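In: The following comprises the amino acid sequence and a computationally predicted model.
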Amino acid sequence: MDRLEAMRTFVAVVEEGSFTRAAERLGHSPQLASKYVSQLEQSLGTRLLNRTTRRVNLTEAGGGYYQRAQQVLVEIEEMESQLGELQHRPRGLLRISAPVSFASRHLPRLLSDFRKAYPQVQIDLHLNDRRVDIVEEGFDVALRIGQLKDSSMIARKIAPINLVLVASPDYLAEHGTPRTPGELAQHQFLKYSYSDDNIPLDKRDGARMKESGISCNNGDVLVEAAVQGAGIALQPTFIAAPAIANGSLVTLMHDHIPPPMGLYAIYAHRQLLASKVRCFIDFIDGYFGSPPAWDQGLALKSTAPS
């Protein structure tokens, strides 16, 4: 038995005063309406209606059940209406996880613009460079940077993320400028803790860059260490571009750096996606331009001094 449909039928019979009119209201046959009410009475173990050929009357138990059933059905209708509004008018709390450096540099304006467009959506932004479990940790969307791997999650690519190998002019003046992957093995490397070993070395000779004594899980720190002459860093242009533009850093061996990564919006489900999530993903897609704003005007060529 469909308990909810039986409850609706019972309420309709009471309000219409007959099984025939209740059936017409609900789009049932009178026989099916009678069957629903009989099954409801059997499941409750009590008679709800006294039936005659002319009319139906509530029993004492039926009167009490009718009042409660009305309340339940009204609450269900209100809940469904509210859920419908959430699907059509974005509102509520949107929990986002994003990488620290990217978020601090490039999300404030985006979030401000998004809130202007959707003022009924509140943002709860968490910054973390580790890969969060968006379902387990309760996030609606996670922004991730890297190469897209197989996953049960849904991903939309938002922007390309270019990498550059950089060092300061002072460091290169003291230690020399590497021209080939093999020459990198003679230089100090500023290591990003969460990265794979994707430095453009000549692996045939087993070459490895020397540790500089500095590793960090934050790219801003490593770029600033490179500016101060501590070594060579492989970092995304959305962090390194300002230092390259003002001459604090120069790019090296552009033809040998790893291929671009991507900025992805990751979410759990494609079907029945909450309106607030769908609107945010659509809003961020294309927001940063093509090429992205941080790459515009940046010559991604080796500009190291001879």
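Out: Nice, I can see it.

In: From now on I want contacts and neighbour counts done on CA atoms only, so please keep to that.
Out: Noted.

In: sec struct for S81, please.
Out: Following DSSP: H, G, I helix; E, B strand; the rest coil, we place S81 in the helix state.

In: Quick one: residues contacting it.
Out: By Cα atoms under 8 Å, 6 or more residues apart in numbering, no residues touch S81.

In: Roughly how far does it sit from D140?
Out: Distance from S81 to D140, counting by Cα to Cα, to the nearest Å: 22 Å.

In: can you check N218 too?
Out: Counting by Cα to Cα, the gap from N218 to D140 is 24 Å.

In: The two - which one has more neighbours?
Out: D140 (21 against 17; other Cα atoms under 10 Å).

In: Does the spatially closest residue to that one that is not a sequence neighbour fall in a helix, a strand, or a coil region?
Out: Once flanking residues are discounted, D140 sits nearest to R95: 5.3 Å by Cα to Cα, 6 or more residues apart in numbering. Secondary structure, three-state DSSP: R95 is strand.

In: how deep is D205 tucked in, by neighbour count?
Out: That count, for D205 with other Cα under 10 Å as the rule, works out to 8.

In: Please give me every residue in contact with it.
Out: So D205 contacts G182 (Cα under 8 Å, 6+ apart).

In: Name the nearest residue to I281, ignoring sequence neighbours.
Out: Once flanking residues are discounted, I281 sits nearest to A265: 6.9 Å by Cα to Cα, 6+ apart.

In: Comparison target below:
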Amino acid sequence: MKTTLDEMQLFVTVVDLGSISAAAEQLELTVSAASRTLTRLEHKLDTTLLNRTTRRLILTEEGTGFLQQARGILESVNAAEEQMAARKSTPAGRLRVDAATPFMLHAVVPLVAGFRERYPEIELELNSNEGITDLIEHRTDVALRIGTLKDSTLHARKLATSRVRILASPAYLQAHGTPRTIAQLLNAERHVLLGFSKPESLNVWPLQHPDGESVQIKPQILSQNGETLRHLALAGQGIVCLSDFMTREDRASGTLVPLFVKQKLEVRQTIHAVYYRNTALASRIACFLDYLAAELRERPFDG
């Protein structure tokens, strides 16, 4: 586009006020600068928009046609700016959220109804990936991640922490007995351990050998998905170590029983929301993070 919005605004203001000097005063320009801008606009359009006399300005036929178009453009720009301002006060638009399946099911989904009631103009798109998601490639606004963060290009906001526990179903314990020591737990002839295929760090359980070494288990059944491991434990297929956000209801109902309560170390996983650094965070993202953080404080996973 050859012409600029400033040039259009000056031309419209000159016509509305009837003089270059009045337009210059309103737009906080010098008269000479306003006159040069109007002349530049006519040169760009290769036409005369206004016939100037000592007493008044008269629109040419071309000026009349351009005036109508310029008004429409300026009104559209103003409407767009007003719409963006309104979106800041009333968050709207699509919000794409990514999280591992267990956290999505147990922590995010229960909060959706309340969030939608408060922010009905936001269209949620909830996606689950067990691995690390490339936010740009998957067009993701916010990813919810559990554990240590490594990507320094992302902005991270801590939302909550969740304790990890060693658990088994009553049916499993009745069939295999309750392990009382680490040696009994690691005895593959007596007990089946459920663990993660990746990352390997999730197979370090919150126990300590007498020499101070952490307990790294060798699972007989593996999965990348924590929800799969939870269901295996509920079905009596083995002993598992999972985060509290997944098992709150299971522990409350007694369908999963904590083991090594006194020997267990206090280990908590940190839950972060990550998103690309922006000079101004979109309001739909900010309100989602604020809502999630507040609700997670009100609903601790440890209960």
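Out: Received the coordinates, thanks. Everything numeric here is computed off the predicted structure, so don't read it as measured data.

In: Give the equivalent position in structure 2 for the residue nearest to I281 of structure 1.
Out: Residue pairing (TM-score structural alignment): A265 of structure 1 is matched to A273 of structure 2.

In: Comparing the one helix or strand that match maps to with structure 1, how large is the average distance?
Out: A273 of structure 2 is located in strand 268-276, with elements delineated by DSSP states H and E. Its aligned residues in structure 1 lie a mean 1.8 Å from strand 268-276 of structure 2 after superposition (mean Cα distance after the TM-score superposition for structure 1).

In: chain center to that strand: distance?
Out: On the basis of Cα atoms, centre = their mean, to the nearest Å, strand 268-276 of structure 2 sits 10 Å off its chain's mean C-alpha point.

In: following it, which helix or strand comes up?
Out: Following strand 268-276 of structure 2 in sequence, per DSSP H and E, is helix 283-298.

In: That following helix: which residues count as buried?
Out: Under the neighbour-count criterion of 16 or more other Cα atoms under 10 Å, helix 283-298 of structure 2 has S283, R284, I285, C287, F288, L289, L292, A293, E295, L296 buried.

In: List the residues that contact the fourth one.
Out: Applying Cα under 8 Å, 6+ apart, we find C287 of structure 2 in contact with P91.

In: Give the aligned equivalent of it in structure 1.
Out: Under the alignment (TM-score structural alignment), C287 of structure 2 maps onto C279.

In: relative orientation of the helix or strand hosting I73 of structure 2 and helix 283-298 in degrees?
Out: Using DSSP H and E, I73 of structure 2 maps to helix 61-89. For helix 61-89 of structure 2 against helix 283-298, the angle by axes from the mean of the first three to the mean of the last three Cα atoms, to 10 degrees is 10 degrees.

In: mean shift of helix 61-89 of structure 2 relative to structure 1?
Out: Mean deviation for helix 61-89 of structure 2: 1.1 Å (mean Cα distance after the TM-score superposition for structure 1).

In: Which of the residues in that helix are classified as buried?
Out: Residues of helix 61-89 of structure 2 classed as buried under the neighbour-count rule (16+ other Cα under 10 Å) are G63, F66, L67, A70, L74, R87.

In: separation between the closest residue to I123 of structure 1 other than its chain neighbours and P119 of structure 1?
Out: Leaving aside its sequence neighbours, I123 of structure 1 sits nearest to L94 (Cα to Cα, 6+ apart; 5.0 Å). Separation of L94 of structure 1 from P119 of structure 1 (Cα to Cα) stands at 12 Å.

In: Mind checking which of those two has more residues around it?
Out: Taking other Cα under 10 Å, L94 of structure 1 and P119 do not tie; L94 has more neighbours (18 against 13).

In: Name the helix or strand for the closest residue to L292 of structure 2 other than its chain neighbours, please.
Out: In space, and not counting its chain neighbours, L292 of structure 2 is closest to L159: 7.4 Å by Cα to Cα, 6+ apart. Assessed by DSSP H and E, L159 of structure 2 sits inside strand 154-168.

In: mean deviation of that strand from structure 1?
Out: After superposition onto structure 1, strand 154-168 of structure 2 sits on average 1.6 Å from its aligned residues (mean Cα distance after the TM-score superposition for structure 1).

In: and the residue nearest to I123 of structure 1, how far is that from V141 of structure 1?
Out: In terms of Cα to Cα, L94 of structure 1 sits 8 Å off from V141 of structure 1.

In: shared neighbours of the two, anything?
Out: Contacts common to L94 of structure 1 and V141, judged by Cα under 8 Å, 6+ apart, are V277.
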